[in-house]
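> quick check, what structure comes out for this input:
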Amino acid sequence: MRGRLTLLVGATTSLVLVAFLVPLALLVHTVAHDRAVSSAAIEARALSAVATGDKAALNTAVQRANAGEPFPVTVFRPDGTVIGEPAEETPAVRLARTGRTLNAELPDGGIEVLFSVGAAEGTSVIRVYVSPEQLRAGVYRAWLILALLGVALLGFSLLVANRLARSLVRSIDELALTSRRLAEGDLTARARLGGPPEISAVAGTLNTLATRISDLLVRERERVADLSHRVRTPLTALRLDAESLRDPAERERLENSVVALERAVTRTINDARRPARDGGRCDAARVVRERVEFWSVLAEDQERPMTVELPEHPLLVGLPEDELEPAVDALLGNVFAHTPDGTGFAVRLRERRDADGGGAILVVEDEGPGLPESATERGTSGAGSSGLGLDIARRAAETTGGSLTAESPAGARITLLLGGPVDA
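A predicted model of the protein is given here:
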């Protein structure tokens, strides 16, 4: 934008200078031409008083004029004699003998000024020659001055335009930088109020918008945190019910489930109260193994065949452990929620080799009835649930630059593509 504004001002200034300097240059040429011709005419008129007098006096006057004046003088007498600078009697001279005073252009580019002087013995013609150099005297110097003046004016206009454009573009760049910081999650970014009034107004509106977004996010986090906190009351009742069971194995299983649920609620409250963060890492193999062990108890109770393929070595992904666990739980919980008891499923985790930063690919597939077309849409569920499970997993994958795909070739297959750590 800065270059375009400077170019626009330069083009406009150039047009103005051309429209001004070209006529002025032509005028300078015309003035120099007329000045030379006028000077020659004055010289010819000055000799007209002695042109019809004594020949010796005329000869002396012509010699004096040729010695002191820049224009050569020739006098054509009625008797055919020529006094002064030798010159050819041109048709214009013969025309001047009829009593006319005129200026005639010559083939070499010069001009002869002819002044007719009548007398009793005939008409004499005073010829003053103006060379092409005399017609252009001072013209080239004036043109050079005009050209230098035009270049100076053009350079000055470009300098002023560049400074103005730089101040304008600087304000726009600051707005763009503030917008970029806000888009990246830095809600403390504010634009500087300065520059042209229009840009300053946009900066003020952007700052108001950023403040409004910050307020809305704070209120939303508090609302989610309050909602999550309300879940603690029924969780306490569940814990008491679990402790009242007489079967130790059943009591331990329910207590472990309640502890896991309380941990998830606490994590939700903490996540809701703190700003969103990027980055982090964890060992996906360890997290998936722990979550599979947790769900394996329920799978055994429901007589679900389970196939697990996990690498023995650590598999780093660019996601914190407290964000990967809910994603894995969402995929495994989806199997238990949407397939009947006894339906087998498989969990496979392998290293991602299609990206330079590493990562992992988690595949959870079951032998159930498959997924509806809208299964991956947020808030959509075919089993009466909230429909947020797959969306949680999808957002976790997208945080790392990955993705989630859902297929139903024979049953359901969910593929979670996780990116590697940013600093890997």
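
> all contacts plus neighbour counts: C-alpha atoms, from now on.
OK.

> just checking, next helix/strand downstream of the helix or strand harbouring Ser257?
According to DSSP states H and E, Ser257 maps onto helix 248-273. Using DSSP H and E, the helix or strand that follows helix 248-273 towards the C-terminus is strand 282-283.

> show me where this protein has its strands.
73-76, 82-84, 102-105, 111-119, 122-130, 282-283, 306-309, 316-317, 345-351, 359-366, 403-407, 412-419 (DSSP state E).

> TSV for those, including mean neighbour count and distance to Ala396?
TSV is the format used below for these (neighbours: other C-alpha atoms under 10 Å; distance: least, C-alpha to C-alpha, whole Å):
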stretch	mean neighbour count	distance to Ala396
strand 73-76	26	103
strand 82-84	20	108
strand 102-105	15	93
strand 111-119	22	94
strand 122-130	25	94
strand 282-283	19	13
strand 306-309	14	22
strand 316-317	26	11
strand 345-351	19	16
strand 359-366	23	12
strand 403-407	17	9
strand 412-419	24	8
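
> one more, so I can put them side by side:
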Amino acid sequence: MLVGSMVSLALVAFVVPLAVLAQMLAADRATADALVRAQSLVPVASVGTPEALGLAVQQANSAGGHPLTVFLSGGAALGAPAERSDAVRLAFTGRSLTARADGGREIVVAVTGRSSGAAVIRTFVSDAELTRGVRRAWLILALVGVGVLVVSLMVADRLARSQIRLITGVAGVSHRLAAGDLTARAPAEGPKELRQVAGALNHLARRITVLLAQEREAVADLSHQLRTPLTVLRLEAEALPQSEQAARVGAAVDAMERMVTQVIRDARRSRQDEPGECDAAQVVAARVHHWSMLARDQDRPVTRDLADPPLAVGVGEEPLTACVDALLENVFAHTPEATGFTVSLSPRHGGGAVLTVTDGGPGFAHAAAVERGVSGGSSTGLGLDIVRRTAERSGGSASFGAGPDGGTRVVVEFGPRPA
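All right, here's what the predicted structure looks like:
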């Protein structure tokens, strides 16, 4: 649009003066031809007799061209019939001139020095002769102007397409980076400004890659440091007398070690790794059985409604275990003893599974309690965020709300096993 406007203005500023000049040149050419024709009779009109002058005018008019008329001082007129206009009367004073007349332009030439008095030679140029060739010139100019406009628009469109392609490519790279593809890079091509944008985006991508790598290693190192106290806990558990309580402590230490190992693997694993899979019915049943032993000690009624295995989901066994443990740990941590809870697991429409945990506790104290890092108690507030992220990585979702009896109800949907 901008290029078309600028080219159109330039064409108007260039073509309009040319069109006016073409019209002026055509009129000047026709006038000059008529003037030459009239001046050709000046020698005869200056020295010739009226008979000779009449014969010369008759021969000139018979040859065609602009009509010629000779006005004599006595009032006689020779040649083509014409009125004695104001221009003719003015020419008898010795002045040659060109004047506008009806339908064209008249040219009068004063002839002096005659023995029998002054004479005036008149010829007439019609408007058609004054504008002969003008329309053709205007048409050519118009075609040239349209051609220049079309070519300029084509060139501008080609240049704009190339620029848009480059800009779209840079935007696509930014979207890939936002989606987690840290290998995306923008090509350094095009204008200087666009190359600078591509370079800055590539620098940002490299910086993000370095920061994520450092973060993963920091998390892995921190998780690895937890192995020392876990080893002490294992030794303490093994030193306990053989009993059901000692077995539960040992199982808890084993689960903790598995979780720490999973954190280390997740921290060092690339985001492009293939998603895991497991049998959700088997994993959920095992974790509910584990927490049921603690629930029995606290007089908590446990209701199970679990689908029969196999029930494949797009989540690895260890992440799903951590997800179920986070949900059930919240029940034990944030509800009074003797408060019951219900765990149900059912197939999901389209593949996957739906896990629902409902308790009879007080529910969430405020809506912000489901946000990352926010807790109404003494916890870190990351448990529900772990649940949400685990579900979303599998292609599912998590929702948190109130249960039918006023407690807490968490519904987690896990996506199907990857094809």
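
> please state their TM-score.
After superposition, the two chains reach a TM-score (TM-score structural alignment, normalised by the length of structure 2) of 0.87; 414 aligned residues with a C-alpha RMSD of 2.9 Å.

> can I get the strands of structure 1 in CSV with distance to Ser244 of structure 1?
Formatted as CSV, the strands of structure 1 follow (distance: least, C-alpha to C-alpha, whole Å):
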stretch, distance to Ser244 of structure 1
strand 73-76, 139
strand 82-84, 144
strand 102-105, 129
strand 111-119, 130
strand 122-130, 130
strand 282-283, 37
strand 306-309, 31
strand 316-317, 41
strand 345-351, 33
strand 359-366, 35
strand 403-407, 42
strand 412-419, 39
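
> which of these sits closest to Asn162 of structure 1?
Across the strands of structure 1, the minimum distance to Asn162 of structure 1, taken as C-alpha to C-alpha, is reached by strand 412-419, at 45.3 Å.

> which elements pack onto the closest one?
strand 359-366, helix 389-399, strand 403-407 (3 or more C-alpha pairs under 8 Å, 6 or more residues apart in numbering; DSSP states H and E).

> now those as JSON lines including distance to Leu235 of structure 1?
JSON lines is the format used below for those (distance: least, C-alpha to C-alpha, whole Å):
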{"stretch": "strand 359-366", "distance to Leu235 of structure 1": "29"}
{"stretch": "helix 389-399", "distance to Leu235 of structure 1": "20"}
{"stretch": "strand 403-407", "distance to Leu235 of structure 1": "31"}
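
> and of the ones you listed, who's closest to Asp241 of structure 1?
helix 389-399 (27.1 Å).

> from the chain's centre, how far out does the closest one sit?
33 Å (C-alpha atoms, centre = their mean, to the nearest Å).

> same for it, what does it pack against?
helix 321-338, strand 403-407, strand 412-419.

> Gly384 of structure 1 is nearest to which of those?
helix 321-338 (9.6 Å).

> hmm, back to that, return the set of buried residues in the helix holding Ser257 of structure 1.
Neighbour-count burial for helix 248-273 of structure 1 flags 251, 254-255, 257-258, 262, 264-269, 271-273 (criterion: 16 or more other C-alpha atoms under 10 Å).

> that helix vs structure 2, mean deviation?
Following superposition, helix 248-273 of structure 1 is found to deviate from structure 2 by 1.9 Å on average (mean C-alpha distance after the TM-score superposition for structure 1).

> who's in contact with the nearest residue to Gly314 of structure 2 once chain neighbours are set aside?
Nearest residue to Gly314 of structure 2, sequence neighbours excluded (C-alpha to C-alpha, 6 or more residues apart in numbering): Arg417, at 4.0 Å. Counting by C-alpha atoms under 8 Å, 6 or more residues apart in numbering, Arg417 of structure 2 touches Gly276, Glu277, Cys278, Ala312, Val313, Gly314, Val315, Gly351, Gly352.

> closest to Gly65 of structure 2 out of those residues?
Using C-alpha to C-alpha, those come closest to Gly65 of structure 2 at Gly351, 98.0 Å.

> number of nearby residues for that closest one?
Look at Gly351 of structure 2: counted by other C-alpha atoms under 10 Å, it has 15 neighbours.

> how close does the counterpart of Ala22 of structure 2 in structure 1 get to Ile414 of structure 1?
By TM-score structural alignment, Ala22 of structure 2 lines up with Val28 in structure 1. Distance of Val28 of structure 1 to Ile414 of structure 1, computed by C-alpha to C-alpha, to the nearest Å: 86 Å.

> one more: His29 of structure 1?
Plainly put, His29 of structure 1 is 87 Å away from Ile414 of structure 1 if you go by C-alpha to C-alpha.

> mind checking how far the closest residue to Pro347 of structure 2 other than its chain neighbours is from Glu277 of structure 2?
Using C-alpha to C-alpha, 6+ apart and skipping residues adjacent in sequence, the residue nearest Pro347 of structure 2 is Ala353, 4.4 Å away. Per C-alpha to C-alpha, Ala353 of structure 2 is found 12 Å from Glu277 of structure 2.

> can you check Asp266 of structure 2 too?
15 Å.

> can you give me the buried ones in stretch 44-61 of structure 1?
Ala44, Arg45, Leu47, Ser48, Val50, Ala51, Thr52, Leu58, Asn59, Ala61.

> Ala56 of structure 1 matches what in structure 2?
In structure 2, Ala56 of structure 1 lands on Glu51 (TM-score structural alignment).

> before we move on, what about Arg221 of structure 1?
With TM-score structural alignment as the criterion, Arg221 of structure 1 matches Arg216.

> again, but for Glu398 of structure 1
Glu398 of structure 1 maps onto Glu392 in structure 2, by TM-score structural alignment.

> next, count neighbours for the closest residue to Asp28 of structure 2 other than its chain neighbours.
The shortest distance from Asp28 of structure 2 to any non-neighbouring residue, by C-alpha to C-alpha, 6+ apart, is to Leu130 (7.7 Å). Neighbours of Leu130 of structure 2 under the rule other C-alpha under 10 Å: 20.

> gap between the two ends of stretch 399-414 of structure 1?
17 Å.

> contact partners for the closest residue to Thr101 of structure 1 other than its chain neighbours?
Using C-alpha to C-alpha, 6+ apart and skipping the chain neighbours, the partner closest in space to Thr101 of structure 1 is Phe115 (4.8 Å). Contacts for Phe115 of structure 1 (C-alpha under 8 Å, 6+ apart) come out as Ala41, Ala44, Arg45, Ser48, Ala96, Arg100, Thr101, Leu102, Val125, Ile126, Arg127.
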